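Asker: One predicted model, sequence on top.
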Amino acid sequence: MVKTVLRTMTCALLLTSFTAATAADRGVPVTPDILLSHIRRNAEETPVHPRMQWLDNGRRILISTVTVQTQAGAGRGQFAEYVPLSYLQRTVDVRTGATTDIGVGYDPVVAAQADVIAYHPEGSGGGRLVVARSGGTATCEVSVSELMSDTTGIEAVALAANGGHIAVAVGYGASRFAAPAAAPTNGAAVRVLEAAAPEIWGHNVAVWVLDEHCSDARRIADLPETRIGRMTWADQDRKIVAATATPVPGKGFPRSDLHLFDPATGQGSVLAANIGGQGAAFLQAAPVGPYVAFTYDKEGLGYQLRKQFAIASMADSRIHVVSMDPRERPRWLDERTVLADISGAHPLTRRLATVDIEGRETELPGIPANAMPSPDGRRLAWLDIDLYGAASLSVADLRKASGVWQASPRRQIWKADPPLASYARAERRFVRCESTDGVRPEAILVLPLNHDPRRRYPLIVDLHGGPRGGLDGGSHGAYTPGTILSSSSLEHDMWAAKGYAVLVADYRASGLYGFDAVSRTGEAYAQDFTDIMCNVDAAIRDGVADPDRMAVIGHSYGAYEVNWIITHTHRFKAAISKEGGFADHMAGWGAGARTNQLATTLYGTPIDNPDVYRRMSPINFTRGVTTPTMFVSHRGGALPGDLYGWMYAAWREQGVDAQYRIYDDPNHVLIGEADQRDQLYAAISWIDRYLIPERAEVVDETP
């Protein structure tokens, strides 16, 4: 029979409500067709990119506001077809709040101590770079095709703090994903894998240095079989530090290193080896002195799960500080101190701390975690983006008194309304409970439109993929996309308009509650189960959710969690498991003929630890299942060894309703318009069939 996991859990419901735009009469309720139209237009859900940068010695702040997208139908989401989003680069005067528009483009970099900006113009595809001033005047432009032939575009850009030089990493050589040659009509179409054959990318990178006028171009370094994710100028603009990635034969993730280049001589060296896949997530040099801060994983894990950072010295290549786990986005406050985020599942729940070069950490209460210090360390600026997409930019003075950093009251200098204000947005709340081992997993509870506190509502538990990323949808800023289409937060408002509550739950496998909290003995899914059910039970005790009408849905790693949940409890009346057909770790470890480096780091190999992998396979727990389940896969799903095919057969063998939908779309997130429509309406029909939202239970509160 299904093993129901029963554990004693104490849950303390911690609510933070966002009610500024929740009334149904303030907008149009979201229908399935409205949601599909919104995704098809590739429309943004926040008015500004979540990152901002100081410019011109702290006199201005650069923000990237969203423009109307002209490229439609390409889909959105982490795995959708790549579309370079365009933003209007805009500066805000810190003293007056006056704004100046620079130009349309993306990925801007700034000179912290000078009035110089560089960005990719719209439609360039990364092949051109524009250099401009904060007044809006473009000073020069460079095309990488003029620097070298066979280029694949710009990979990274860094501006010297004084604005005098630009470092540009240019990819060249064959594309990693080159189309295969056509098979001869009279011969076999065969691909042979040989263990002795080295795994290569066929991609190289060159580092160029130009002056602020885009001239005097010098090619100072070449790195074969390498990509560069990030670069920064260091040591008062005398050195360049780059985070690189190179393939590792047979591994699922590349190896990352920090390289140090002397632009005057072209001499290069490795500053820090095997820093983990987080190396490209952040990289910044101290304003004075030989130190550089970067995201780091002491085990060299190529997957961003540990979420540490380190400080290394360019003088002796020694790593001086490794942060507590987990910490994110270190940025320099002065020559010996960095600000760092204390991780949370969502940007709005993260906290801020200082860490000095000796490793001492002090939390700064009352200051948002995304605050950025000015180049002189005397001010902080931060962008607030709420759960509905409204944004504001604020500044505060910063000083150190008696060894303690203190910030003055905030002063708002810019704000923008949410792009989705015309729709009826459901009320959203942060909830947090206490699970096991002191872990307090976070979740977002989306209430039904016109929520009546006397009623209980059917609940949809929505589980994100990754598992990294938490509740902010990766790089989306503050909004959390729904699981069915993995593209828009309006998906949750659509369910709310139909009378559902939605619980968007995080779990410890995201790495946001400490890497050591993730089990290495095959109990990871069992621990995630308690984390998820902890917040489910909190929603029930709060009187929102009807415990007899609950469904669970998940995408990718979230679908792995769904597979575990429905084989370990009878509490859910319906389930949708999407793109989790490789969740049998025994077979999934070698999927694509590559070892899974994340699984190997956590659990060892299935060759050495087969019992650990067997304990994590839902195949071993399918006897007695009762939850009607829809399995969804993209092209290639119905293949030998397919977990979904196995589970579908097991469901039908036991007389449990099941559906297996396989789409020809090769993407991990469906991007075809017809496929998206079919998937959405099929999911709605499946959930409605078993939860019947119209039958809301009235809670009798009579004493």
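Answerer: In hand now; what should we look at? Residues are numbered from 1 along each chain as shown.
Asker: going forward, measure contacts and count neighbours with C-alpha atoms only.
Answerer: Will do.
Asker: these two touch, right, A551 and F572?
Answerer: Yes. Between A551 and F572 there is a contact under C-alpha atoms under 8 Å: 5.2 Å.
Asker: Those two: which is more packed in?
Answerer: Neighbour totals were compared for A551 and F572, and A551 leads with 27 against 23 (other C-alpha atoms under 10 Å).
Asker: Tell me which helix or strand that one sits in.
Answerer: strand 545-555 (DSSP states H and E).
Asker: Just the residues contacting that strand, thanks.
Answerer: For strand 545-555, the surrounding residues in contact (C-alpha atoms under 8 Å, 6 or more residues apart in numbering) are 456-465, 483-484, 486, 501, 539-540, 559-562, 571-580, 687, 690-691, 697.
Asker: buried sites along that strand?
Answerer: Going by neighbour count (16 or more other C-alpha atoms under 10 Å), the buried part of strand 545-555 is 545-547, 549-555.
Asker: any idea which of these is closest to Y296?
Answerer: Y296 has its nearest neighbour among the buried residues of strand 545-555 in H555, at 27.4 Å by C-alpha to C-alpha.
Asker: Run through the strands of the stretch 401-550 of the chain in chain order.
Answerer: Along the stretch 401-550 of the chain, counting by DSSP state E, counting those that start in this stretch, strands occupy 404-407, 411-416, 428-432, 442-446, 455-463, 501-505, 545-555.
Asker: Which strands or helices does the second one pack on?
Answerer: Packing contacts for strand 411-416, counted by 3 or more C-alpha pairs under 8 Å, 6 or more residues apart in numbering; DSSP states H and E, involve strand 391-401.
Asker: structure B:
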Amino acid sequence: MSDSSGTDATPFADLDHYLALPRLGGLALSADGERLVVGVSTLDKDATAWVGSLWDVDPSGDRAARRLTRGAKGESSPAFTPDGDLLFVARRGEDDDAVAELHLLPAGGGEPRVVATHPGGVESVTTPRTGSAVLVQGSALPRSTDLADEKERRKARKEKKVSAILHADYPVRYWDHDLGPAAPRLYAAEPTGTSPEPAGPGRHRAGHAAAADPLDEPTLELRDLTPDAGVTLVETRHVLAPDGTFVVTEVTEPEGGASRRQSVVRIDVATGERTTVLAADADEEFAVGAVSDDGTRLAYVRERRSTPASAPRPWLAVLDLTTGEARDLTDGWDRWPGETCWLPDGSGLLVVADDDGRAPVFHVDAGTGAVTRLTDEGAFSAVTVAPDGAAAYALRSSYAHPPEVVRIDLAGVPGRDGAAATDPVAATVTALRGPVDRPALPGTLRDVETRTADGTRVRSWLALPEGAGPEDPAPLLLWIHGGPLGSWNSWSWRWNPWLMVARGYAVLLPDPALSTGYGQDFVERGWGRWGDAPYTDLMAATDAAEALPEVDAARTAAMGGSFGGYMANWVAGHTDRFRAVVTHASLWDLDAFSGTTDASFYWEREMTPQMRREHSPSTYVTEITTPVLVIHGDKDYRVPIGEGLRLWYDLLHASGLPQAPDGTTAHRFLYFPDENHWVLTPQHARLWYEVVLGFLAQHVLGEEAPELPQLLG
């Protein structure tokens, strides 16, 4: 594998080559620990969509990866049954209306086959380590009584061309899709005899309980565990007990004022009986983590709700599912726990948390709550522990490389092999022979630190092009992350700095106030004061980068998306130091945003009327003298299109950038009628970068206005 090379060998110098790079995501480990499967997405033959396939990766690292599936429309959500069969979700057939079905690839080899369908499509599958239960998620209309009834109701809406939704609660949208009228339900998928009717698009194997034929292969019948769930399971997470006997799931319920609270319930798989195990209140919420291997304890995240004066504060806790006793584990740890999984013997947990521009794996002692960092570089995700507890597997990425499959040796974890909790632990992390090698980079990556006027440390990643130095300094691009509660710590295919580096830019990726991984106080510095410390931190980071001999301080630009777009707008109205500003999916008027975003109640907890007045970039439109490129997708429900439309009008109507005598302007608006918050389809992503790079070349590099990309007409 190669970490870096010159631009001649890098795929980042050409957008088509970049889009063609395979992308890893999703990881599944068999119950015996002998097989590991990862998903790989590649461009389809028309280069208009990414299609997933599943690959077998040797957990020992000896064998090369092997492709398992080749469906034209792709496969996703791999999960092993206790017997070693591989379940996954896929659509088949040429019909564009075909829904995703549950498929099974036998452990002993053979062809995949459909084992369960749902009229609305199978959305995900979860399997236990032991037992026979399989948990399937699918969405059903509120009044449907069974799958046959669900099919008829959906057919009637389609035939009558009805898309209307009558809402009685909130929210009505989420990120990039409308909510309702169907809502998620959880189903137990249980073996049954195969129907003599063939399974195919529109056929419902699940729910057809026919007499079993010994020559037939068994299918799965879906039994609804949550028939009265309504919208309580919308955008929630659930976990299945290791023995498959019960499910623990988050539920959201109204609490008045268009707000919702999140509790946790336990559902018995055999009976469907539901028991609330963690009840939310006005001050705290809960998020499901993992159930211990013996089924007696639930690890979960307990979070203090935010207020206008204080940011959210999460920590890890453990609930005894037998006694109902809850115990805090990491309330004294100044980091925010993320992904969580138990060690098989129940002695501790592996937890991922943002930390100083990385997202390492930590060990948390289940008895004392002591935290030990296990890994060094990289951001880890999809962590799963081998059944013997000797190793864990994960995806690891950083801004030096995209996700790759790794093995984490757990021999030195405190409490194992005589290791004490105070012993220094750095687990050995080994990259396995995955489906894809690291792409060659067009430059180098380094940490950059500075101190603000109040003494606060602010760190950033700086990606530098090959050859940048005192004799040939690179123009600087300040790229501001979204969130705002987040960090530049893991590879992003969508927001990738190396495409800019390949064209000669130095790209600065700072973590200002509100960023996670630097402690609660660092978050609180910017809470409710978005235009204060986050802005001054960004300017301090920019000052530090511009002082480097590899950077040309006279040629700079700023850009960002979502909250990063908000900050780009704020920057444009508060300084003229940048030659160009690019603002994507950005907040402009906080008063309008707070009532039209998809989860207004969350933002209302922070945004007082005074905060909205004092920290709206729209207030400073007359101070904007820098050319601004506005980008927005119409299907963006997190930052609704109204923000982009109002920003564009205000720039033309009132900004301080002089217009030409003929009324034209240097500002630009790139609008995507069918895209969402991120702009995800391949050719739209390609256009995004073409337009951004052209805008920067004109205003930062002083080149002639570029010719419009061909696909813009």
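Answerer: On my side now, so go ahead. Being a predicted model, the structure only gives us computed values, none of them experimental.
Asker: List the TM-score for the superposed pair.
Answerer: The TM-score (TM-score structural alignment, normalised by the length of the first structure) is 0.75; 621 aligned residues with a C-alpha RMSD of 4.4 Å.
Asker: one step back: name the stretch among the strands of the stretch 401-550 of the first structure that sits most buried.
Answerer: Most buried of the strands of the stretch 401-550 of the first structure, by mean neighbour count (mean count of other C-alpha atoms under 10 Å): strand 501-505, with a mean of 29.
Asker: name the helices or strands packed onto that strand?
Answerer: Partner elements for strand 501-505 of the first structure (3+ C-alpha pairs under 8 Å, 6+ apart): strand 442-446, strand 455-463, helix 490-497, helix 524-541.
Asker: residues contacting the aligned partner of A133 of the second structure in the first structure?
Answerer: Taking TM-score structural alignment, A133 of the second structure has H165 as its aligned residue in the first structure. Residues in contact with H165 of the first structure (C-alpha under 8 Å, 6+ apart) are 159, 209-212.
Asker: Okay, H165 of the first structure and G266 of the first structure: tell me how far apart.
Answerer: Distance from H165 of the first structure to G266 of the first structure, counting by C-alpha to C-alpha, to the nearest Å: 15 Å.
Asker: Kindly report the same for D211 of the first structure.
Answerer: Using C-alpha to C-alpha, D211 of the first structure is found at 16 Å from G266 of the first structure.
Asker: picking up where we left off before, what span of the second structure is the strand holding A551 of the first structure aligned with?
Answerer: Aligned by TM-score structural alignment, strand 545-555 of the first structure falls on residues 551-561 of the second structure.
Asker: post-alignment, that stretch versus the first structure, mean distance?
Answerer: With mean C-alpha distance after the TM-score superposition for the first structure, stretch 551-561 of the second structure departs from the first structure by a mean of 1.4 Å once superposed.
Asker: Between its first and last residues, what's the separation in stretch 610-619 of the second structure?
Answerer: End-to-end distance for stretch 610-619 of the second structure, by C-alpha to C-alpha: 13 Å.
Asker: And whichever strand or helix holds E152 of the second structure, what's buried?
Answerer: Assigned by DSSP H and E, E152 of the second structure belongs to helix 147-159. Using 16+ other C-alpha under 10 Å as the test for burial, helix 147-159 of the second structure gives 147, 150-151, 153-154.
Asker: picking that back up, make a PyMOL selection of whichever of the contacts of strand 545-555 of the first structure turn out to be buried.
Answerer: Selection of the buried residues among those in PyMOL, burial being defined by 16+ other C-alpha under 10 Å:
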select buried, resi 456+457+458+459+460+461+462+463+464+465+483+484+486+501+539+559+560+561+562+571+572+573+574+575+576+577+578+579+580+687+690+691
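Asker: what's the matching residue for W461 of the second structure over in the first structure?
Answerer: Matched to the first structure by TM-score structural alignment, W461 of the second structure sits across from I444.
Asker: Quick check: the residue lying closest to its match once chain neighbours are set aside vs T22 of the first structure, distance?
Answerer: Of all residues not flanking I444 of the first structure in the chain, F430 sits nearest, at 4.6 Å (C-alpha to C-alpha, 6 or more residues apart in numbering). Going from F430 of the first structure to T22 of the first structure by C-alpha to C-alpha gives 15 Å.
Asker: tell me, how many neighbours does A299 of the second structure end up with?
Answerer: When counting by other C-alpha under 10 Å, one arrives at 25 neighbours for A299 of the second structure.
Asker: show me the contacts for G300 of the first structure.
Answerer: 255-256, 274-277.
Asker: Pick the one among those residues closest to S323 of the first structure.
Answerer: Nearest to S323 of the first structure among the contacts of G300 of the first structure, with distances taken as C-alpha to C-alpha, is I275, at 13.4 Å.
Asker: Report the secondary structure state of the closest one.
Answerer: Following DSSP: H, G, I helix; E, B strand; the rest coil, I275 of the first structure is assigned to coil.
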